[in-house]
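Trainee: quick one: sequence and predicted model below, then my questions.
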Amino acid sequence: MTSVTTPLSSTEVRTSVPLSGYTTLRLGGPAARFLQATSAADVVDAVRAADQSGEPLLVLGGGSNLVIADEGFDGLAVRVATQGRSFDRLADGRVELTIEAGEDWDRTVAFAAEQGLGGLECLSGIPGQVGATPVQNVGAYGVEIADVLTSVDLLDRRNGRVHQVQAEDLGLTYRSSVLKGTDSAVVLRARFALQDGGQSAPIRYAELARLLGVELGARVPVADARRAVLELRRGKGMVLDAEDHDTWSAGSFFTNPIVDDGELPDVLAKVAARVGADATVPQYPGGAGKTKMSAAWLIERAGFGKGYPAAEGRVSLSGKHTLALTNRGEASTADLLALAGEVRDGVLAAFGVRLQAEPVLVGCRL
């Protein structure tokens, strides 16, 4: 790799940098140009410069929700590596925690727990960086970012300006926001309102409540909730471990499908025909006139069990969690997408439900 200097805050730009080293899947070809931005000003300068020149731009965080083509990215990849956090006291025993976009997400959750701040603990162990969490409205174990986010600072690429946007204006819905699927803005920092006093948010997830030995709605010490969540995630291969190929994934590859209630009887009839009339089908409220179903349950009943292999074993479903598609060490992005397509089409054929991919696809499609 060669290095050249640019006017971008005197930041070093490298060429032909493999992006596989910047994704949790360990997949992806090279970026034509690459820079690591260590301050919000560097991020702003780099994005503005790329926009002014017309150069294709890819903004990288932790790479935990990203699938990059084997051919790589023919443009400038900017990795956000900004650091910093601060506190502000709010009313009613709440604390607003401001975190720069480049901070590691799980270290942020650990820091909040160490400070006795409740609200983030159920999001422990999720890989990636702070800046990506509002885009995806990250959620787990009954909690999502929408529950605690107060605002973000955004660089608006349409006019090059930085401004603060309130959480209610981000259109935060299940695993989505107005920022998802668009490159019109870049998150520079985020603010979260957390509860002081050492207690967790109310426990809303039955599996977590059972492990903690409490009723739904109970509060427990923040540190206890974090430990329990990490235990559950490790058991599903959802805590990054360089030695465990079950964690070489983008997390849950498919979102839980939301089905119109008018279509639900047909889906359940197909389930009964395939699985049996007495099957207990996991169902959850999906909004007005809609029902959310379990993608993992549908995948398994469509014939794709844990560890299901493809591409001569180069990729497989995780041996611990059906929703994770994993790189077994020598895979290509094409291998991974072929497996994803097989699973998606299998569920569609079996139940008439089309699964949607959760990760961002760069230079490739499913």
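Mentor: Now that the structure is in, tell me what you want to look at. Owing to the predicted nature of the structure, the values given are computational and were not obtained by experimental measurement.
Trainee: for the rest of this, base every contact and every neighbour count on C-alpha atoms.
Mentor: Will do.
Trainee: and the closest residue in space to residue 195 that isn't next to it in sequence, what does it touch?
Mentor: Leaving aside its sequence neighbours, residue 195 sits nearest to residue 94 (C-alpha to C-alpha, 6 or more residues apart in numbering; 4.5 Å). Listed by C-alpha atoms under 8 Å, 6 or more residues apart in numbering, the contact partners of residue 94 are 193, 194, 195, 196.
Trainee: put this next to the first one:
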Amino acid sequence: MQELLDAPLAPLTTFRLGGPATRLVTATTDDEVIAAVREADAADVPLLIISGGSNLVIGDKGFDGTALRIATTGFELGSATQRAEGRTHLELAAGENWSDAVARTVEAGLAGVECLAGIPGSAGATPIQNVGAYGQEVASTVTEVIAYDRRVGETVTIPGADCGFSYRHSRFKADPTRFVVLRVRFVLEDAGGLSSPVKYAELARTLGVTPGDRVPAAAARDAVLRLRAGKGMVLDPEDHDTWSAGSFFTNPILNAAEHEAFLARVADRLGADVTPPAYPAGDGLTKTSAAWLIDKAGFTKGYGTGPARISTKHTLALTNRGTATTEDLLALAREVRDGVHEAFGVTLVNEPVTVGVSL
């Protein structure tokens, strides 16, 4: 376990923003993670968990407490017997690079997470956010989460059904100070090297197939990586469009009354012949597109004149052009959020976790 005082946190985030932590501890085993958490809790010191840093917005003043960087490793596939039955279990340590882990599952001929390729961050963060993209989300494959429960001071195993998964949400996100994820267990499908049925229309078009078809898992992964790269959603140190947290806002989910009012605002602003994106979200709810809202409210690709701007490749990504501060980023985020609300009456909600700041 390594320890640094007055340690810069910006290099540990994909935004490359934020001030220093009073203390930074890097843990490489589960025992070290637990020991660091217990030490901070016993001393009543604020604790910030960092792993891949792809979903964090840290204030310019930094973090007055202990930042714990989880750098554990571990990739373990199930037995040959499981594969013969068409289902294989996978256990990942929280610190495993998620995109690399997806690549290894595809190389092993397994399906279930191939459309989550290229998503930056760590395996331990995936159940917290219920990470999803291109028709897949980890809620469909997570069987168990092993976590340290700070409330009871013990390591617990939480079944996937008890994780409270919903759109970009989970019980871990709802109660962010209680659990520290140590390991995540998944069940993947052995379909002879084929992908899961392709669900996402854009991906199906890219692959030249009909939604519901299967393709080689490697082909699905490669297509997703191309799509993500075209939107600046694959990390590249030389490309400032990727100095972001990916999608900064979640897609709004509206009840019937909210959706009706939204459609009226769209018709009034853009014309009665304009139909905004709409996807069933269960229980009479409708999900619409945050990217569409942002664009139609006047915040187009590349919007901004300062060091924080909207990506030139995708309107959902707010980016650091190299010299931005967190306050620069938040000023842009507030401008976009308020502009969308003024135009359409819909309030966008930030997806990244904020530390020491808020919108």
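Mentor: Structure received. Given the structure is predicted, the values throughout are model-derived calculations rather than measurements.
Trainee: TM between them?
Mentor: Overlay of the two chains. TM-score (TM-score structural alignment, normalised by the length of the second structure): 0.97; 354 aligned residues with a C-alpha RMSD of 0.9 Å.
Trainee: pipe the contacts of residue 94 of the first structure into TSV and attach neighbour count per row.
Mentor: As requested, those are exported to TSV (neighbours: other C-alpha atoms under 10 Å):
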residue	neighbour count
193	23
194	25
195	22
196	20
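Trainee: for those, which ones persist in the second structure?
Mentor: For these, the aligned pairs still in contact in the second structure (both residues aligned by TM-score structural alignment, their matches' C-alpha atoms under 8 Å) are 193, 194, 195, 196.
Trainee: the first one and residue 149 touch, don't they?
Mentor: By that I understand residue 193 of the first structure. Yes: contact criterion C-alpha atoms under 8 Å: residue 193 of the first structure and residue 149 qualify, at 6.4 Å.
Trainee: can you tell me what part of the first structure stretch 272-282 of the second structure aligns to?
Mentor: Counting by TM-score structural alignment, stretch 272-282 of the second structure lines up with residues 277-287 of the first structure.
Trainee: contacts for that stretch?
Mentor: 258, 259, 271, 272, 291, 292, 293, 294, 297.
Trainee: the fifth one against residue 262, yeah?
Mentor: No: here residue 291 of the first structure lies out of contact with residue 262, judged by C-alpha under 8 Å, at a distance of 9.8 Å.
Trainee: now stretch 313-321 of the second structure: which residue numbers in the first structure?
Mentor: With TM-score structural alignment as the criterion, stretch 313-321 of the second structure aligns to 320-328.
Trainee: before we move on, what about stretch 202-218 of the second structure?
Mentor: By TM-score structural alignment, stretch 202-218 of the second structure lines up with residues 207-223 in the first structure.
Trainee: end to end, how far does the matching stretch reach?
Mentor: 17 Å (C-alpha to C-alpha, to the nearest Å).
Trainee: go on, stretch 46-66 of the first structure?
Mentor: 21 Å.
Trainee: what of stretch 163-170 of the first structure?
Mentor: 13 Å.
Trainee: quick revisit: okay if I get the contacts of residue 94 of the first structure as TSV plus secondary structure?
Mentor: What follows is the contacts of residue 94 of the first structure, written out as TSV (DSSP: H, G, I helix; E, B strand; the rest coil):
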residue	secondary structure
193	strand
194	strand
195	strand
196	coil
